[in-house]
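Asks: Below: sequence and its predicted model.
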Amino acid sequence: MEITKEYEDGLKLMEELTTNAQQIQEQVLSQILTTNAGTQYLSRFINGDADKQCFKTNVPIVTYEDIKPYIDRIANGETSNILLTQPVHEFHLSTGTSGGLPKLIPVTVGTYNQRAVYYFTLQFGFGDLDKTGKRLQLLFAKTGSETACGLKATTVLTSMLNQHQFRTAIPKLLTSPIETIFCPDNNQSMFCQLLPGLIHRDEVVSVCSTFATVVLRATKFLEQYYGELCSNIRTSRISVWVTDPGCRNIVTSIVKPNPKLADSIENLCGCKSWEGILRKLWPKAKLVDAITTGVMSQYAETLEFYSGGQPLVSTGYICSEAICGINLEPLSKPFEVSYTFLPNMAYFEFPPVEKDGATICLNRFSLMLNLLILIIPIQSWRHFKGAGFHNNTPQFQFIERQNVILSIESDKTSELDLLNVVNEAKTLLDPLGFILRLYTSHVDASSIPGHYVVFWELKAKEGNYDNIVELDRTIMTECCSRMEESLGFIYRLYRKENAIAALEMKVLKQGSFEALMDYHVSQGASLIQYKGPSCIKSKEAINILDSRVMARFFSPKKPKEFG
């Protein structure tokens, strides 16, 4: 790898940031307070006093719901200074809401500047990799909406892609034309991003997307459509179902008849096993760049199968509230990845948290974010594990979101969410004469896309349950639909777009949960303190329940996106 000036500048910047982390954090907090101390929200607590100790003593840690009324007022047309000094240019839509609509995160010029610094910092990790070719980076922008005052509300990715500097950089960096990224039809977008990616397969230096699920979804799509893609390459005639004008026009200008390339791709894809298919199709790619930490770690094994030994790289950790950290050892295995906090991105604090009756300060901590643009201490409800230091800056491994038990894409379903949807669906059991005895769940990531599995053990109100041969399929599938309809907005959105497959219910034989309890006790759990889990992740535990399934049902229709 050539040591370029950009690479050296990136290393120098990271050394400065991580060596002087404490001073930089003090400067960040001072800047926040000096700028925003007079806002309506902060004046309630510090009355214009920009002293850091006054802030730490008097400004409470809150949740999003506590500041939502202020954000709603701005979205409805009031001036930004009720909450922050800088004008709000747009809102980002979070994906961290397990139920209801996404959160609105105010965005200012300061946010854009931060983002530019962050993406510059990311580039140094692989030296001149982008100078040797292009990325096959699968991106899907959303149209977004407008608030009552006319400000845009959109995803972080869409906001980034709409900025001039990113739009002008895309043709130099990516095989995907901007027109394909902004196509509103995900299937057409995927087809028209993979098409130039295959045509320029010898130029691809990395296969990328935001999350592991997107890369796996693209692999599944390729498995279904490789024959048609090869036909397009062989004849230069674009498939008739690609009707989006932007997509059709741009790929028509790219695709030239190339029977030799089409035959080569078809031979690779027509083999019995797809192990290592990403390496075979893109032989010069040095890595697969997608998040495989946290809930995405469940997909690492499958992605490794397809990648054929190419490193799986999780470059950074970003949440709705702020940019948090960067992976300084990008070639680490997914389960070993740690991120280094970027002290110039936000003001971070690590208050001790209660877990299982004990106060945890060192090994696991919650993260309080004081946004650079929004001086409000917001509990981010995430669990991280301390992973040492780089120079004077803490490093962390993402463990889980607090209370989230099921997640496939950006959907986040908590224990309470699951309880509510199960309670909603089980009311349909009355005509069958059954009651729901016990339930649990897990995410099935063995197929693409993944889906929720909910295990139900039923008990007959009268008679012997074991004598029942067949359940009413209509009612049981309606139970599945009722659960999906009751899940959060983000889940329903991804179901509509086929990024999450239909929810599956597995009805268990009598005594299945006792068998599960016996297993946990055999592994050291206390019989008297054993609590049936709302979600199981152990393969052994899942196998125990799967071996006792008497009937399976799937949701027969997609839930409404809104409702």
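Replies: Thanks, I have the structure now. Residues are numbered from 1 along each chain as shown.
Asks: contacts, neighbours, all on C-alpha from now
Replies: Will do.
Asks: So Cys230: helix, strand or coil?
Replies: At Cys230 the chain is in helix, as set by DSSP: H, G, I helix; E, B strand; the rest coil.
Asks: doesn't Ser264 make contact with it?
Replies: No. Counting by Cα atoms under 8 Å, Cys230 does not reach Ser264; the two are 9.1 Å apart.
Asks: of those two, who's got more company?
Replies: Higher neighbour count among Cys230 and Ser264: Cys230, with 22 against 13, using other Cα atoms under 10 Å.
Asks: OK, contacts around that one?
Replies: For Cys230, the contact set (Cα atoms under 8 Å, 6 or more residues apart in numbering) comprises 262-263, 265-266.
Asks: what's around the residue nearest to Tyr317 when sequence neighbours are not counted, how many residues?
Replies: Nearest residue to Tyr317 in three dimensions, chain neighbours excluded: Gly325, at 5.1 Å (Cα to Cα, 6 or more residues apart in numbering). As a burial measure, Gly325 scores 22 neighbours (other Cα under 10 Å).
Asks: Cys149 now?
Replies: When neighbours are counted by other Cα under 10 Å, Cys149 registers 12.
Asks: quick one, helices of the stretch 451-563 of the chain?
Replies: Ranges of helices in the stretch 451-563 of the chain, per DSSP state H, counting those that start in this stretch, are 473-486, 489-496, 512-522, 539-546.
Asks: Just put those helices in a markdown table and tack on mean neighbour count and distance to Cys149.
Replies: As requested, the helices of the stretch 451-563 of the chain are exported to a markdown table (neighbours: other Cα atoms under 10 Å; distance: least, Cα to Cα, whole Å):
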| stretch | mean neighbour count | distance to Cys149 |
| --- | --- | --- |
| helix 473-486 | 20 | 30 |
| helix 489-496 | 22 | 23 |
| helix 512-522 | 16 | 53 |
| helix 539-546 | 14 | 50 |
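Asks: also this one, for the comparison:
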Amino acid sequence: MLPLFDPNDSEAGMKLLEDLTSNAYQIQQQVLQQILATNAGTEYLMGFLSGQSDKQLFKKKVPVVSYEDVKPYIERIANGEPSEIISAQKITELLTSSGTSGGQPKMMPSTAEDLDRKTFFYNLLVPVLNKYVEDLDKGKGMYLLFIKPEITTPSGLMARPVLTSYYKSKNFTNRPFNRFNIYTSPDDTILCSDSKQSMYCQLLCGLVQRDEVLRVGAVFASAFLRAIKFLEDYWNELCSNIRSGHVSDWITDLSCRNAVSEILLLNKANSDLADLIERECSGSSWEGIIKKLWPRTKFIEVIVTGSMAQYIPTLEFFGGGLPLVSTMYASSECYFGINFKPLSKPCDVSYTLIPSMAYFEFLPVQRNVGDQVVHCNGTVSDQNCLEEDQNDKLVDLVDVKLGQYYELVVTTFTGLYRYRVGDILMVTGFHNNAPQFRFVHRRNVVLSIDTDKTSEDDLLKAVTKAKLVLEPLGFLLTEYTSYADTSSIPGHYVLFWELKMKGKNINVEAELDGNIMEECCSTVEEWLDSIYRRCRKKDKSIGPLEIRVVKQGGFDALMDFCVCQGSSVNQYKTPRCIKSEEAIRILDSRVVARFFSQKTPSWEPFRMDIISE
């Protein structure tokens, strides 16, 4: 199922993508048939199919499930029972989710073949980028990549984040050095388990090799911006290392230290470079700092879709006009799709699902608007029409409809069958016969006080409107999260905001205007949905929204806490809603100012602006 091709041969790569998308239906049928033929004898499928591998029987008998449904099977494997519970192929490791979207990290089964499938997927990205960006083979990428130490399960299987799995695999460490994977970071710095030492060394290597850097990035926008903040804190020391040709003594990871020392030795002590970096970093503003420090950079590669979209203004500020490129859509469960137009604006990013990666089905989503439901086709019905026979409404990959919303359901080669990923997608178009999707939001990531249900996407839209109030005054909203404060009656929404002035040394707290911040609170409320506004105005079951401004570094402390609790530095995404009392205390201890909405939001039973996309 995985055709071989040379990722450096762009013509062959693009032809392969054309074949995959043109034959999407046939490939999807082959994928499902192969999965069923291989795994029909597993304990899980035997319970529904009695050993048969008929595709129609699969669609009729095998239920749509969530993680809680398959968790007992995965835990049994983690505790030492054979892989045949869910997979005829041997489960070689368990991949952990980031754990920030829905609570505790989940564990997903993986096989040796699955690692090859991911490598195939990464290779498909190369011809797409080469089509739009010239001469990527004439330099390096400064990508900030990190790992997390593994957890050994009772069975001896490793449980680790999907990217840690990939970076520590032979597929990565023995990769052919095509134009897509020549990095300024030596593998030993990426594989350093101390995230602070890893970050420092990767930035040091990136600065020393600045003239070779053609692209910069990380997996998520949040990780890249954390690196910029780290650079703000450590540029003096980094310049000292470049000037002397020696790495700081506190870098104690021997492999990491040796790898960086070799690069410093090759490039020799360089006072001119240190002076240049010092001059740029000590300026009054860091606007365009990426282009100043890495002048040959062609783009910033980070995921800026979904919850990462709120970082776009900050990335644009530091990038100074560099394109923001989101290349792929993937998760711990499966790698899904590729952005065929990588230089498109972030708001226009769509992903084309690759039909050979898994068997894809889609559950039509009904969207709540006030007391009514707007279906994916735009029609409106009463609230009581929700959840009717959803299992019978699954749609195949090639049968989705333009403009409609769906929840992604996957059947993988590794033992997940009709599994709800939890991602809500909108169909934006087709490439040949393969649909293209925009990531909308995660399912059931909400704030709720009363009957209100605020999704991650709804919150992002409201916060984006409120940011417009601040931007003319020179403020950047660099991070935010929220929680439902029910300690008072009525309860109310609390937003934690970390702000930055475009002139980087200006005290944010001293510049805050109470009236402007109260207007931000009111703006957020006006752009939340009709149910929220009804609860605030008519029912009075929700109190005024509050914004708490935290001092610089407040969200770094939140990330450190999440990492200590089991999240991965490389996969970390700031949770848009936090429920951990300890996480709330961490941010509360760094609050420098509090503001409340002074207006009651308007309310009408039905407002079109809330559902317009």
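Replies: Sure thing, it's come through. Here the structure is a predicted model, which means the values were calculated and not measured.
Asks: picking up where we left off before, check which helix or strand covers the aligned partner of the residue nearest to Tyr317 of the first structure in the second structure.
Replies: Aligning on TM-score structural alignment places Gly325 of the first structure opposite Gly337 in the second structure. In this assignment (DSSP states H and E), Gly337 of the second structure forms part of strand 335-338.
Asks: host element of whatever residue of the second structure lines up with Leu369 of the first structure?
Replies: For Leu369 of the first structure, the aligned residue in the second structure is Val410 (criterion: TM-score structural alignment). Remark: Val410 of the second structure resides in strand 405-411, with elements defined by DSSP H and E.
Asks: average offset between that strand and the first structure?
Replies: Comparison of strand 405-411 of the second structure with the first structure after fitting gives an average deviation of 1.0 Å (mean Cα distance after the TM-score superposition for the first structure).
Asks: centre of the chain versus that strand, how much separation?
Replies: The chain centre lies 17 Å from the centre of strand 405-411 of the second structure; the measure is Cα atoms, centre = their mean, to the nearest Å.
Asks: How about stretch 365-374 of the second structure?
Replies: Here stretch 365-374 of the second structure is found 26 Å from its chain centre; the criterion is Cα atoms, centre = their mean.
Asks: And the strands in the stretch 201-350 of the first structure?
Replies: 204-211, 287-291, 312-313, 316-318, 323-326, 339-341, 347-349 (DSSP state E, counting those that start in this stretch).
Asks: and these as CSV, adding distance to Glu478 of the first structure?
Replies: Below are the strands of the stretch 201-350 of the first structure laid out as CSV (distance: least, Cα to Cα, whole Å):
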stretch, distance to Glu478 of the first structure
strand 204-211, 31
strand 287-291, 35
strand 312-313, 40
strand 316-318, 38
strand 323-326, 41
strand 339-341, 43
strand 347-349, 46
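Asks: Which one of these lies nearest to Gly270 of the first structure?
Replies: When the strands of the stretch 201-350 of the first structure are compared by Cα to Cα, strand 204-211 sits nearest Gly270 of the first structure, at 20.7 Å.
Asks: you'd agree Phe91 of the first structure is in a helix?
Replies: No. Phe91 of the first structure is assigned strand when assessed by three-state DSSP, not a helix.
Asks: Identify the residue of the second structure aligned to it.
Replies: In the second structure, Phe91 of the first structure lines up with Leu94, judged by TM-score structural alignment.
Asks: Can you show me the helices along the stretch 151-300 of the second structure?
Replies: Applying DSSP H, counting those that start in this stretch to the stretch 151-300 of the second structure gives helices spanning 162-167, 170-173, 187-190, 195-208, 221-244, 254-267, 271-281, 289-293.
Asks: So which residues of the stretch 1-150 of the first structure form helices?
Replies: Under the criterion DSSP H, counting those that start in this stretch, the stretch 1-150 of the first structure contains helices at 5-19, 21-36, 40-46, 52-58, 64-75, 109-123.
Asks: whereabouts in the second structure does the longest one align?
Replies: Think helix 21-36 of the first structure. Under TM-score structural alignment, the match for helix 21-36 of the first structure in the second structure covers residues 24-39.
Asks: and if you look at stretch 297-309 of the first structure?
Replies: With TM-score structural alignment applied, stretch 297-309 of the first structure matches the range 309-321 in the second structure.
Asks: residues of that stretch that come out buried?
Replies: By 16 or more other Cα atoms under 10 Å, the buried positions in stretch 309-321 of the second structure come out as 309-312, 314-319.
Asks: what about the aligned residue in the first structure for Ile151 of the second structure, neighbour count?
Replies: The pairwise alignment with the first structure assigns Ile151 of the second structure to Ser145, based on TM-score structural alignment. Neighbour count for Ser145 of the first structure, taken as other Cα under 10 Å: 14.
Asks: Over to Glu604 of the second structure?
Replies: Glu604 of the second structure - counted by other Cα under 10 Å - has 10 other residues nearby.
Asks: Nearest residue to it in space, please, no chain neighbours.
Replies: In this structure, Glu604 of the second structure finds its nearest non-sequential neighbour in Ser530, 6.8 Å apart by Cα to Cα, 6+ apart.
Asks: ok, that neighbour touching Met608?
Replies: No. The criterion here is Cα under 8 Å, and Ser530 of the second structure misses it with Met608 at 10.2 Å.
Asks: Tell me which of these two has more neighbours.
Replies: Using other Cα under 10 Å, the more surrounded residue of Ser530 of the second structure and Met608 is Ser530, with 25 against 7.
Asks: Could you find the counterpart of the more buried one in the first structure?
Replies: For Ser530 of the second structure, the aligned position in the first structure is a gap, per TM-score structural alignment.
Asks: what's the residue positioned nearest the centre of the second structure in contact with, if anything?
Replies: The centroid of the second structure falls nearest to Phe220 when counting by Cα atoms, centre = their mean (5.4 Å). Counting by Cα under 8 Å, 6+ apart, Phe220 of the second structure makes contact with 302-304, 308, 570-573.
Asks: Relative to Gly51 of the second structure, how far out is it?
Replies: Here the criterion is Cα to Cα, to the nearest Å. By it, Phe220 of the second structure lies 42 Å from Gly51 of the second structure.
Asks: got a list of what Ile3 of the first structure touches?
Replies: Contact analysis of Ile3 of the first structure by Cα under 8 Å, 6+ apart lists 127-128.
Asks: swap that for Gly80 of the second structure, please
Replies: By Cα under 8 Å, 6+ apart, the residues touching Gly80 of the second structure are 154-156.
Asks: Report the aligned residue range of the first structure for the helix or strand following the strand holding Val410 of the second structure.
Replies: Remark: after strand 405-411 of the second structure, the chain's next helix or strand is strand 419-431, criterion DSSP H and E. Matched against the first structure by TM-score structural alignment, strand 419-431 of the second structure falls on residues 378-390.
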